[in-house]
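# dropping the sequence and predicted coords here.
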Amino acid sequence: MQIVATELRPGYIIVHNGQLHRVLSVVHITPGNWRGMVQCKLRNLKSGNQLEHRFRSEDRVEKATLDTHEMQYLYSDNSGHHFMNMETYEQITLSDEVLGDALSYLLPDTVVTVDFYEGNPVSVELPNTVVLTVVETEPPLKGATAAGGSKPAKLETGLVVQVPMFVETGTKIVVDTRTGEYVSRA
């Protein structure tokens, strides 16, 4: 489906130079008496590389038509990461490349949205927050408060986040999957 460059929005997946790219940010530029432009940050879904591209306002862009399915994460092994379609119960295996950073937030039974382009999985969308358990951190300081600084904590998935000083090993915490930051105790 062709759209005008001024209709681009963050989150759209477009075909640019023959490859799929996710639009990360869009800035409309109208310099004085020149023609308007649309400056976009794009991420190549295959390689993961980011690039910036400037479209003219009148340029037409190919918006990829995606099928999205709710999938439940089951487990990982040497052949990949196994997911089950919540509607058809069909199981698929996704590679590290498709999952990318999402691996750091996945626990068994986590439900994610998987985008398919021409029958192939191209990206995974996580819930905005996930609850993970702290498996390793320094002991809490006596009298530590929320405003008293932070320390690194290793979570059950291997992800390391900065947490307040009062968080102990074994505590369940809420982590924002978009920023990778501590939100609160669960």
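Sure thing, it's come through.
# from here on, just use CA atoms for contacts and neighbour counts.
Will do.
# Glu97 belongs to a strand?
No - according to DSSP: H, G, I helix; E, B strand; the rest coil, Glu97 belongs to no strand; its state is helix.
# Val23 reaches Gln39, doesn't it?
No - assessed by CA atoms under 8 Å, Val23 is found out of contact with Gln39, at 10.5 Å.
# tell me the contacts of the residue nearest to Thr93 when sequence neighbours are not counted?
Closest residue to Thr93 apart from its sequence neighbours, by CA to CA, 6 or more residues apart in numbering: His82 at 4.5 Å. Contacts for His82 were tallied using CA atoms under 8 Å, 6 or more residues apart in numbering; they are Tyr73, Leu74, Tyr75, Ser76, Gln91, Ile92, Thr93, Leu94.
# buried sites along the strand or helix carrying the first one?
Assigned by DSSP states H and E, Tyr73 falls within strand 67-77. Neighbour counts using 16 or more other CA atoms under 10 Å place His69, Glu70, Met71, Gln72, Tyr73, Leu74 of strand 67-77 among the buried residues.
# tell me the secondary structure at Asp101.
Per three-state DSSP, the secondary structure class of Asp101 is helix.
# can you give me the neighbour number for it?
15 (other CA atoms under 10 Å).
# included below, for side-by-side comparison, is a second structure:
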Amino acid sequence: MKVAASSLRKGAVVDMEGRLYVVLTAENIHPGKGTPVTQLNMRRISDGVKVSERWRTTEQVERAFVDDRDYNFLYNDGEGYHFMNPENFDQVVVPEDVVGDNASWLQDGMTCILSLHEGVPIAMQLPSRVTFEIAETEPAVKNQTASSSYKPAILTNGARVMVPPYIAAGTRIVILTEDGTYIERAKD
């Protein structure tokens, strides 16, 4: 299926010369003078090689047919990351290179969107926000303003994030999965 290059987003799968590529980043560039272009950073699914391509925004690109479905995360072992389809209880093993940096944000039972091409998982999309508890952080310093400074904290999953000074250990916080930044205290 042909689509405009400007419509491609992160996680889309492109077919170039018979090889499948998953889009890692997509940026539409509109210079003051000249033709607008779309810059795509992609990973070849077959061997993991990263490539960068640039197209005019109006050019047509072949988008591969991919089946996107909700899957629940079960566990991780030597084989890879195991997910289950909640509709028919089929299980899928996702290799570590497909999960990538998203591994630190996975929680038991979390619903993720897996992209499958001919039954093989090729891309994964996490929920935009996740909630974690802070395992340890420095104590708050008196007379420190909340607006301009942040302090390091370690979450229960081992990830490091920067949080405002009033956040203490044991507090549940909401994290943006795209870049691992603090959003707010959890409301639960």
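Cool, got the structure. Note that the structure is a prediction, hence the values are computed from the model and not measured.
# ok, average deviation of the strand holding Tyr73 of structure 1 from structure 2?
Following superposition, strand 67-77 of structure 1 is found to deviate from structure 2 by 1.1 Å on average (mean CA distance after the TM-score superposition for structure 1).
# mind checking what Glu178 of structure 2 lines up with in structure 1?
Structural alignment (TM-score structural alignment) places Glu178 of structure 2 against Arg178 in structure 1.
# and the closest residue to its match other than its chain neighbours, how close does it get to Gln162 of structure 1?
Take Arg178 of structure 1 and drop its neighbours on the chain: the residue closest to it by CA to CA, 6+ apart is Asn128, 6.5 Å away. Separation of Asn128 of structure 1 from Gln162 of structure 1 (CA to CA, to the nearest Å): 18 Å.
# more neighbours: which of those two?
Neighbours were counted for Asn128 of structure 1 and for Gln162 using other CA under 10 Å; Gln162 has more, 15 against 10.
# now the more buried one: how far from His21 of structure 1?
In terms of CA to CA, Gln162 of structure 1 sits 31 Å off from His21 of structure 1.
# please apply the same query to Pro140 of structure 1.
44 Å.
# again with Asn120 of structure 1
In terms of CA to CA, Asn120 of structure 1 sits 15 Å off from His21 of structure 1.
# neighbour-wise, which of these two wins?
His21 (27 against 12).
# any idea how many residues pack against Val124 of structure 1?
21.
# thought it was touching Thr110?
No - Val124 of structure 1 lies out of contact with Thr110 (CA under 8 Å); the separation is 12.0 Å.
# circling back to that earlier point, helices or strands up against the strand holding Tyr73 of structure 1?
strand 80-85, strand 111-117 (3 or more CA pairs under 8 Å, 6 or more residues apart in numbering; DSSP states H and E).
# among those, which is nearest Ile29 of structure 1?
Shortest distance between Ile29 of structure 1 and those, using CA to CA, is found for strand 111-117: 30.5 Å.
# so what touches the following helix or strand past that closest one?
Sequence order places strand 120-125 as the next helix or strand after strand 111-117 of structure 1, per DSSP H and E. Here strand 120-125 of structure 1 makes contact (CA under 8 Å, 6+ apart) with Leu45, Lys46, Leu94, Val98, Leu99, Ala102, Val112, Thr113, Val114, Asp115, Phe116.
# just the buried residues of the residues you listed.
For those, buried by 16+ other CA under 10 Å: Leu45, Leu94, Val98, Leu99, Ala102, Val112, Thr113, Val114, Asp115, Phe116.
# quick one: the closest residue to Thr181 of structure 2 other than its chain neighbours from Glu138 of structure 2, how far?
Of all residues not flanking Thr181 of structure 2 in the chain, Ile175 sits nearest, at 5.6 Å (CA to CA, 6+ apart). Here Ile175 of structure 2 is placed at a distance of 19 Å from Glu138 of structure 2 (CA to CA).
# what's near enough to touch the nearest residue to Leu8 of structure 1 once chain neighbours are set aside?
Spatial nearest neighbour of Leu8 of structure 1, chain neighbours left out: Val26 (7.0 Å); criterion: CA to CA, 6+ apart. For Val26 of structure 1, the contacting residues are Leu8, Arg9, Pro10, Val38, Gln39, Cys40, Lys41, by CA under 8 Å, 6+ apart.
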